[in-house]
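> no sequence on this one, just coordinates:
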C-alpha cells in the first residue's frame, strides 16, 4: 500500500544522499510515532515502514505489543529522555535507545541488559548546542561517558541541535566527535533538517511531523 508522505521523505533522503555521494540505504528513517494512536501508525506499517520512535516507555508499552503481533520486523527506538528506574522496561521493549546521557543511566542499562540478556543498541546523546534542558552530556564530558559505557553496545552519537538556527554546524560537529571516538552511528536530523543531516553523514534520521502531521497534544 502506498503512502505519499513516506514516499516523499524517502525520495528526499535519496536526493540528499546522492548529492553527498552516499548510498540512500545508509540512512535509516525512524518514523516518530510518539503521541500518535495505533490507527495513525497502521498506514505506515502497511506501506512497509518498520522503524518507529517513541518518547515514553509507558506509551510504547500500550501501543506496540499488539502492533508487533500483526507486523514482523518492527524496530522500536526510544528517542526521549529515559529515567534510570525505567531501564528494565526500556531494555525489554526497545531495540535501540537514543538518549543515553549520564553515568547513572549507563549503569542502570548495563544492569538491565545483564539481567535480561537483551542488548539494544545505544546512542550517546551529546548536548551539542550547550542547552542542558534538552538533555545530553556536555561535549567536554563525552570521553568520560564513553569510557563508562564500555559495557554497552554503543552504536554512535545522537543530538538535537538548537531550534531556529542553521543545523549544519552542529551536525558537522557531532560527526567529527563520532570520528574522533571511532564511532560510525549518527542519530541526527528531524522533519525540518533531515536532508542536511543526511548530507553530513546521518545514519538515522528521526522524522515525525513530516509523516504524521502536527503532533497530538497529550497531558504531561
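That came through, no problem. Keep in mind that this is a model prediction, so the values were computed, not measured.
> Only C-alpha atoms from now on, for both contacts and neighbour counts.
Will do.
> So which residues of the chain form helices?
4-19, 38-46, 57-70, 87-93, 103-116, 142-148, 168-180, 194-199, 209-212 (DSSP state H).
> Take those helices and lay them out in TSV including mean neighbour count.
Formatted as TSV, these follow (neighbours: other Cα atoms under 10 Å):
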stretch	mean neighbour count
helix 4-19	17
helix 38-46	15
helix 57-70	14
helix 87-93	19
helix 103-116	17
helix 142-148	16
helix 168-180	18
helix 194-199	24
helix 209-212	17
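> ok, structure two:
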C-alpha cells in the first residue's frame, strides 16, 4: 500500500511532466506565430482539483490559478494563504452579483465581466482593496449572450462602465470559442474586438483566450493568457 507521501510525490511528478509538455506546446505555438514565449501566460484551471495540486503547481513555478466557482475558489485561497503560498487568482466563471464581495476579497483578475450590474457589484465590493480589482470584459464572439459575454454592439458601453469606476482596472478581454465555430474564425474575431477595446483603453492589452483544445490557435491570434485545465491536471471524471 502506498503512503500519502508517496502518492503526493507521484502526483507532483505527474504535474511536472504535464507542465513540461504544455510549456513545450506553448513555445511551439509562439514560434509558429512569430511571438516570444514570454508574451503568453499560462493559467492553470484547477476547478475540482484540491488545494494540494495548486501548491504543487506553485512549487513548479505556476502561480496564475484559474477557478470558476466562488465557494471552491475562496476555500482554496484561504488554504494557500494559511500555508503561506502566494498565487494570483483568476476568476474565470460566470458570476452572480451576490458573489462579488467574496470574489473581490481574493481575486487578482476577474475574466467574466459581461454586464453593467456586475460592474457595479464588483466596484462596490472592491472599495476596501489596496489596489483596483483587475477586470477583463468577456465578449460574446457569436452574439449569443445567453452563454456569457457581451455582444459587440454593447461592448463600448461596458468599457465605459468599467473605466468609470476607480475601484476597477480594465486589463483587456476574455472569450470562449463557440463550439460550432472553427478556432481560427473565433479568435480572429476576438483579436478584432481586442483592437476595438484598446483603441479606447490602450493599457487594456490582455486577451484571455484558448483552452486545452484550442490554445495554439488562440496564441496565433494574439492571446496573452491561455486557460489550461485537463492537459495539465488530468481528467476530472475520476473526481466526481
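Great, that's in hand. This one's a predicted model, so the numbers in the text were calculated from it and none came from an experiment.
> TM-score them against each other, please.
The TM-score (TM-score structural alignment, normalised by the length of structure 1) is 0.92; 219 aligned residues with a Cα RMSD of 1.9 Å.
> Could you dump the helices of structure 1 into JSON lines and include distance to residue 123 of structure 1?
Output for the helices of structure 1, formatted as JSON lines (distance: least, Cα to Cα, whole Å):
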{"stretch": "helix 4-19", "distance to residue 123 of structure 1": "21"}
{"stretch": "helix 38-46", "distance to residue 123 of structure 1": "24"}
{"stretch": "helix 57-70", "distance to residue 123 of structure 1": "17"}
{"stretch": "helix 87-93", "distance to residue 123 of structure 1": "13"}
{"stretch": "helix 103-116", "distance to residue 123 of structure 1": "11"}
{"stretch": "helix 142-148", "distance to residue 123 of structure 1": "10"}
{"stretch": "helix 168-180", "distance to residue 123 of structure 1": "11"}
{"stretch": "helix 194-199", "distance to residue 123 of structure 1": "16"}
{"stretch": "helix 209-212", "distance to residue 123 of structure 1": "22"}
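> Which stretch among the ones you listed approaches residue 219 of structure 1 most closely?
For residue 219 of structure 1, the closest of the helices of structure 1 is helix 57-70, at 11.9 Å, according to Cα to Cα.
> Superposed on structure 2, what's the mean shift for the closest one?
Mean deviation of helix 57-70 of structure 1 relative to structure 2 after superposition (mean Cα distance after the TM-score superposition for structure 1): 1.9 Å.
> do you know which of the helices of structure 1 lies nearest residue 130 of structure 1?
Residue 130 of structure 1 lies closest, by Cα to Cα, to one member of these: helix 168-180, at 10.7 Å.
> Output the residue interval of structure 2 matched by the closest one.
Alignment of helix 168-180 of structure 1 against structure 2: residues 184-196, by TM-score structural alignment.
> quick check, distance from the matching stretch to the centre of its chain.
Distance of stretch 184-196 of structure 2 from its chain centroid, counting by Cα atoms, centre = their mean, to the nearest Å, is 17 Å.
> And the helices of structure 1: which comes nearest residue 128 of structure 1?
Set against residue 128 of structure 1 and scored by Cα to Cα, those come closest in helix 168-180, at 6.3 Å.
> picking up where we left off before, out of the helices of structure 1, nearest to residue 125 of structure 1?
Nearest to residue 125 of structure 1 among the helices of structure 1 is helix 142-148; the distance by Cα to Cα comes to 9.1 Å.
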